[in-house]
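Novice: Predicted model and sequence below, questions to follow.
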Amino acid sequence: MDKFEELFKVYNCNLNDETVKKEVDAIISKHLDENNNKEVYKQCLSLIDLTSLNGNDTEAGIVAMTEKVNDFRKQFSTLPNVAAICVYPAMVPHVKENLTEDVRIAAVAGGFPASQTFIEVKVAEAAMTALEGADEIDAVISVGKFLEGKYDEVYEEISEIKASCRGAQLKVILETGDLKTAANIKKAALIAMAAGADFIKTSTGKTTVSATLEATYVMCQAIKEWNDKNNAKVGYKAAGGIATTDDAVKYYTLVKEILGKEWLNNSLFRFGASRLTNSLLSSIEGKEINYF
């Protein structure tokens, strides 16, 4: 039997999309209210990868964002800072040069966002990005190869990128909106974890469908099963279209109920966001805040 078919059999990838949706709705209906409070908002704030991934990003703009992070505790002395700043590879040196807070530097690499380039380019970009000072690398799987069933190639690419990260953590972006089904999302999550992913992440935020609660449910279940069988904790990152406090609390609720309180920290749980930060700050402070 093919090693990937064996992997999928061990972890049960025969998932039904309607069943997943019903289970998500049940969890949210039962547990959302208990998490809808300022302490959870504060915790969600500490999980954010403050992100700027625009074609018109400038050095000055990224430095200004970094300075906002540096000054955050002066403005909000009782609140936790964000977990990381996430930028394009060429912007990593500017963040590193200016960052003074204990906040990690994350960067997309490996042909982000489409991953439609040569593996040699992906590996080189990840290596260069880590060398420039990134603590974390966010890289996308080859979705086209996955959909063609070329699982071995997807696995090998992730493994090679992981090896090139020079000690930086690797967040593997599944691009769940393009995978379409719960079964595909589960399979992609398993391949990524088997290949050495430190985190699995929903989306680039550059596709029509980005993060969803259903994809999160499937990914968190995959992480739970992986940890149960291998005693290896893999992180989860929600990214793409998560903009409101209500959104954040729903994702938080799923992670809490499926993976447990051990995952409710920025070592194992992240939000990739820009607008979400101000939304959480506004909910915490009880007035509109546009700090970032």
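Specialist: Okay, I see it.

Novice: C-alpha only now, for contacts and for neighbours.
Specialist: Fine.

Novice: Mind telling me what element the residue nearest the centre of the chain is part of?
Specialist: To find the centre residue of the chain, average its C-alpha atoms and take the closest one (Cα atoms, centre = their mean): that gives Lys237, at 2.6 Å. When secondary structure is defined using DSSP states H and E, the element that contains Lys237 is strand 235-239.

Novice: List the buried residues in stretch 237-249.
Specialist: Lys237, Ala238, Ala239, Gly240, Gly241, Ile242, Ala243, Thr245, Asp246, Ala248, Val249 (16 or more other Cα atoms under 10 Å).

Novice: Who are the contact partners of the second one?
Specialist: Contacts of Ala238 were listed using Cα atoms under 8 Å, 6 or more residues apart in numbering, and they are Lys201, Thr202, Ser203, Ala211, Thr216, Tyr251, Arg270, Phe271, Gly272.

Novice: Which of the residues you listed fall in helices?
Specialist: Here DSSP state H is the test, and these give Thr216, Tyr251 as lying in helices.

Novice: and which of the contacts of Ala238 is nearest Phe112?
Specialist: Proximity to Phe112 was ranked across the contacts of Ala238 by Cα to Cα; first place goes to Ser203, at 10.9 Å.

Novice: residue ranges of the strands in the stretch 51-200 of the chain, please?
Specialist: When assigned using DSSP state E, counting those that start in this stretch, the strands of the stretch 51-200 of the chain occupy the ranges 84-87, 104-109, 136-140, 169-173, 199-201.

Novice: my read: Val218 touches Ala182, true?
Specialist: Yes - counting by Cα atoms under 8 Å, Val218 sits close enough to Ala182 to count as a contact (6.5 Å).

Novice: okay, and the common contacts of those two?
Specialist: By Cα under 8 Å, 6+ apart, the residues touching both Val218 and Ala182 are Val20.

Novice: Structure two is appended below for comparative analysis:
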Amino acid sequence: MSDRNPGCELDLGWVNNTRINLPAVKRRAETLGTRRTVKKQWQAAWLLRAVTCIDLTTLSGDDTGANVQRLCHKAARPVRYDIMKGLGMEDAGLTCGAVCVYPARVVDAVRELKKLGADIPVASVATGFPSGQYHLKTRLEEIKLCVADGAKEIDIVINREMALNGNWQGLYDEIKAMREACGEAHMKTILAVGELGTLTNVYKASLVAMMAGSDFIKTSTGKEGVNAILPVGVVMCRAIREFHERTGHKIGFKPAGGIRAAKDVLVWLILIKEELGDDWLNNQMFRIGASGLLGDIERQLFHYVYGRYASGSEIPMA
């Protein structure tokens, strides 16, 4: 991953002076997928880039060691060999960006990836995911246990009550404590945008999370009613851009929840390219939290190579 974000002092003047022009944000989001696109070999190349940015995720109550093992194998070899050969990419060593699991499954994922010889980090959700409605002491302890088990990335959830009440100092202090608990592990801060009420709150929470030392900001847990939507993406990317302009620190971005189609991920890549630039178009700075997306990308790449869509049995992991 990229260099760590050292964070900075909480600047409440900066946070409180934030205003969002909602019609302008919606207009920008609506035009992203309509005025430009990529086709043919360029589309195939963009989809392969998207694969490298996927945090291949399983966050179900019935997760077992066996389905985590299966997920790790898919992350290590995300696209069928014959498709990769048809694209001339069979020797590229393409893998997903990370494997994301619950804390209790970190050991399983670390063990399996080591067995496969795959240099893929394990990301773990923590801090009372998805609600965050737990005592701070237990949330911090959960981070430490995940890191001890081998997680290289920690996806924390913020205290939404503090954001909704405008308690930015309290939120800053909590996130900073979580960043300290992460140690050497990179921290992705989930804002749970569907529960923050307004886009202005999304921007403010983004700034506070970055000031507190977050290496990434992430849209959603995937468990809320509203997850990764483009207007939110525009707002969070603008916050990242402003933070970089003011501090010189580059913060990563991770949309998560609801991104299931290859055509949708292309629009997110366009958003990143246009709002943040090429420096963010890699898995050091951009991740996609997804479970079903990879299957659709593989279907589209199959179509590009063979000129037809695969049947369900031909891409079983989809």
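Specialist: Noted; the coordinates are in hand. Model, not experiment: these values are computed from the prediction.

Novice: Counterpart of the residue nearest to the centre of the first structure over in the second structure?
Specialist: The pairwise alignment with the second structure assigns Lys237 of the first structure to Lys254, based on TM-score structural alignment.

Novice: show me what contacts its match?
Specialist: Lys254 of the second structure sits next to Phe216, Ile217, Lys218, Thr219, Phe286, Arg287, Ile288, Gly289 when contact means Cα under 8 Å, 6+ apart.

Novice: cool, now which of the contacts of Ala238 of the first structure survive the switch to the second structure?
Specialist: Among those, the ones whose aligned partners also stay in contact in the second structure (both residues aligned by TM-score structural alignment, their matches' Cα atoms under 8 Å) are Lys201, Thr202, Ser203, Ala211, Thr216, Arg270, Phe271, Gly272.

Novice: The third one pairs with which position in the second structure?
Specialist: In this case it means Ser203 of the first structure. Under the alignment (TM-score structural alignment), Ser203 of the first structure maps onto Ser220 of the second structure.

Novice: Next, count neighbours for the nearest residue to that match once chain neighbours are set aside.
Specialist: Nearest in space to Ser220 of the second structure, with sequence neighbours left out and distances taken as Cα to Cα, 6 or more residues apart in numbering, is Ala192 at 4.3 Å. Using other Cα atoms under 10 Å as the criterion, Ala192 of the second structure is surrounded by 27 other residues.

Novice: same thing with Asp11 of the second structure?
Specialist: Each residue near Asp11 of the second structure was counted by other Cα under 10 Å, and the total is 13.

Novice: Roughly how far does it sit from Ala44 of the second structure?
Specialist: Between Asp11 of the second structure and Ala44 of the second structure the distance is 43 Å, computed by Cα to Cα, to the nearest Å.

Novice: Next: Val122 of the second structure.
Specialist: Taking Cα to Cα as the measure, Val122 of the second structure falls 27 Å from Ala44 of the second structure.

Novice: what's the average distance of the strand holding Lys237 of the first structure to the second structure?
Specialist: Aligned to the second structure and superposed, strand 235-239 of the first structure gives a mean residue distance of 0.3 Å (mean Cα distance after the TM-score superposition for the first structure).

Novice: between that strand and strand 169-173, how many degrees?
Specialist: Taking axes from the mean of the first three to the mean of the last three Cα atoms, to 10 degrees, one finds that strand 235-239 of the first structure is oriented at 50 degrees with respect to strand 169-173.

Novice: show me where the stretch 1-150 of the second structure has helices.
Specialist: Chain-ordered helices for the stretch 1-150 of the second structure, with DSSP state H, counting those that start in this stretch as the definition, fall at 12-16, 22-32, 40-52, 65-76, 81-86, 106-116, 136-148.

Novice: What lines up with Phe261 of the first structure in the second structure?
Specialist: Wrong residue type there; residue 261 of the first structure is Lys, not Phe. Structural alignment places Lys261 of the first structure opposite Asp278 in the second structure (criterion: TM-score structural alignment).

Novice: likewise Glu6 of the first structure?
Specialist: Taking TM-score structural alignment, the alignment pairs Glu6 of the first structure with Gly13 from the second structure.

Novice: about what we covered before: and the closest residue to the match of Lys261 of the first structure other than its chain neighbours, how far is that from Lys40 of the second structure?
Specialist: Spatial nearest neighbour of Asp278 of the second structure, chain neighbours left out: Ile272 (7.9 Å); criterion: Cα to Cα, 6+ apart. For Ile272 of the second structure, the distance to Lys40 of the second structure under the criterion Cα to Cα works out to 21 Å.
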